[in-house]
Each structure stands twice: as structure tokens, then as C-alpha cells.
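Colleague: Mind folding the following:
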Amino acid sequence: MAQTFTMEDLKERLQARQHKMTPQRQTVLQIFLEHPGEHLSAEDVHSILRENKSEIGLATVYRSLELLSDLGILQKMEFGDGCSRYEVNTTNPSEHHHHHLICTNCGKVIEFEDDLMDDLEADIEKKMGFHVENHQVKFYGVCKECQQA
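Modeller: Reported below is the predicted structural model:
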């Protein structure tokens, strides 16, 4: 199960990787704490910052998101539309994270918690000698709302 993080938790994770919590990084991370469960693009983050009268530019947002993603603090996801989206990386290395259901009609992303991949991973390890450390599963289809429309 995913856990909830505070700004102090995220600051400790950043410092453990020899990076400082700059005011810009803190502001960007605060956006994710205020929008739990949302998959935000750099443009989404920048738009929220502008609404909040922040002076942080789009290039700084991109740099911050890339660094935080490279450090494993944010998880970067691609949903096939050419736009990277991010969320706080809540994965425990001993557990797998949630998966995503992506509506090909409206673009909505729904998180799916059940992990049905354990047997497949064990089979891969047994047959191929390959130890799976993590995985991502994305299901593409049409959401309930779009089907009803």
C-alpha cells in the first residue's frame, strides 16, 4: 500500500542523495503533496504555480522534475501521449507500486492497486534466471464515464 509523505520526509530523501532542498524544489514538491494521486505534467505544475503567483519558470520546473525523478523522489510516467507525468514515488522497494488504467478517449488516468504480477515474476525468474526488481503495468481502454457518454 502506498504511504503518505510530508515535506520533511521528502527533504530527508533529497538530502540522503546529497542534494539540497532549494526553495524552488520545495515549492514544486509542495504541489505534489497538495494534489495526491494526481499525475501532473511539467505544464500542470507550472500552471498551478502561476495560479499561486509563483515566479518559478517552466524551465526550472522541468529541471526540478527531472532531478527529483532521477533521484527516485518522484516517479516519471509515460502514458503514450508524448507527455511525461509525475507523482510522488511512494513505492517500497520490497513491494510493487500501483498500476494505471488510461482512457484512450478522455486521457484520464486511474490507479489500480491489485498486483497480479507476482506469479508472472516468479515464472520469469525460474525460467529465465532474471530477477525482477520492479515493473509498470498500463492498461489502455475506455473509462466508465466515456462508455456511458
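Colleague: Please count neighbours and contacts with C-alpha atoms only from this point.
Modeller: Fine.
Colleague: List the buried residues for stretch 8-17?
Modeller: 10-11, 13-14 (16 or more other C-alpha atoms under 10 Å).
Colleague: And for stretch 80-93?
Modeller: Neighbour counts using 16+ other C-alpha under 10 Å place 84-91 of stretch 80-93 among the buried residues.
Colleague: this one next, for a side-by-side:
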Amino acid sequence: MADSILNRCAGIGLRMTGQRKVIAMVLDQSNDHPDAEELFARAAKHDPNISLATVYRTVKTFEARGILEKLEFGDGRARYEAAGRAHHDHLIDEDSGAVIEFYDPDIEALQEKIAAKLGYELTGHRMELVGKKIKPSES
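Modeller: Just a heads-up that it's a prediction; the model follows:
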């Protein structure tokens, strides 16, 4: 992957220890939005000597250097995803905590229209929807 977290770290000259490489690899392989504890559990499978403190320090460093973006969905856990990805929004499943990424051009256009109506030009935004999965009716 040309734009992997590991490659991005190398590209900015960030010193990469073995444990940082493991954390970067785990992040690259993640299809979700893990928090530090989840990253620790996954990284420990590759390096049993890694500590939770190392994971916290590493994600903080990656975030400060623009490699990771910290996401807070109101559940008390900071979650992470690679920074600089194409714009998308999030839908959080209230029951499972799953985070579903989506992009909708109609929503984007409406946000621009609202900002313009209020006399603003959007320079960025975050949208997070929270909901419960609709269960099919039982027949």
C-alpha cells in the first residue's frame, strides 16, 4: 500500500522503532476505528512485549504528526483512523458501537447551501449520525 501509515511515517522522517512499526501495521490492517485498548490487544499478538503505554504514546505521536485522526463519538473512547483520507461521514450503531463510514453528495450540497445561506463558506465539517438498526418486522 503506497499510502500506508508506515510509508507516511517514513515520508515525514519519523523514527520508527519495531513497536511503532507493529502499531502502524495493525492500524493499516484495521477496517474499523479502533481505540488504544483495541490497538494494544491486536499489536500484542504480534509483539507480546508491547505495552499499553507504548500504544498510547504512539497514537499520540502519530496524531501530532498528522498521520492519524482522533475521533470521539461520545462513548468515552478516542478512536483512530488514518488522517488525510477522502472525506466521509460516520453513522454510529447505538447498540453495537459499530461505526459505518458513508459519503452522500446530497448531504454535502445541503451543508454548503446552509452555510452560504447563513453567510459562510465551509472550510470543513464533521458529521456523525447515531442510530439503531431497524429490525425487520416479524410476520
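Colleague: And the helices in the first structure?
Modeller: 7-16, 23-34, 42-51, 58-70, 118-128, 144-148 (DSSP state H).
Colleague: on average, how far is the fifth one from the matching bit in the second structure?
Modeller: To tie it back to what came earlier, the one meant is helix 118-128 of the first structure. Helix 118-128 of the first structure differs from its equivalent in the second structure by a mean of 3.9 Å after superposition (mean C-alpha distance after the TM-score superposition for the first structure).
Colleague: sorry, back to before: mind putting the buried residues of stretch 80-93 of the first structure into JSON lines with distance to Ser64 of the first structure?
Modeller: Shown next, in JSON lines, are these (distance: C-alpha to C-alpha, whole Å):
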{"residue": "Ser84", "distance to Ser64 of the first structure": "13"}
{"residue": "Arg85", "distance to Ser64 of the first structure": "13"}
{"residue": "Tyr86", "distance to Ser64 of the first structure": "11"}
{"residue": "Glu87", "distance to Ser64 of the first structure": "13"}
{"residue": "Val88", "distance to Ser64 of the first structure": "13"}
{"residue": "Asn89", "distance to Ser64 of the first structure": "15"}
{"residue": "Thr90", "distance to Ser64 of the first structure": "18"}
{"residue": "Thr91", "distance to Ser64 of the first structure": "20"}
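Colleague: how about Val22 of the second structure, what's its match in the first structure?
Modeller: In the first structure, the residue matched to Val22 of the second structure (TM-score structural alignment) is Thr27.
Colleague: And for its match, the neighbour number?
Modeller: Other residues near Thr27 of the first structure come to 18 when the count uses other C-alpha atoms under 10 Å.
Colleague: so what's it up against?
Modeller: With C-alpha atoms under 8 Å, 6 or more residues apart in numbering as the criterion, no residue contacts Thr27 of the first structure.
Colleague: Now do the contacts for the residue nearest the centre of the first structure.
Modeller: In the first structure, the centroid-proximal residue (C-alpha atoms, centre = their mean) is Glu87; its distance is 2.8 Å. Taking C-alpha under 8 Å, 6+ apart as the contact definition, Glu87 of the first structure lies against 32, 36-40, 74-76.
Colleague: what's the answer for Gln3 of the first structure, then?
Modeller: Contacts for Gln3 of the first structure (C-alpha under 8 Å, 6+ apart) come out as 90-91.
Colleague: Distance of Leu129 of the second structure relative to His87 of the second structure?
Modeller: When distances are taken as C-alpha to C-alpha, to the nearest Å, Leu129 of the second structure and His87 of the second structure turn out to be 15 Å apart.
Colleague: wait, I meant Ser137 of the second structure
Modeller: The separation that Ser137 of the second structure has from His87 of the second structure, given C-alpha to C-alpha, amounts to 34 Å.
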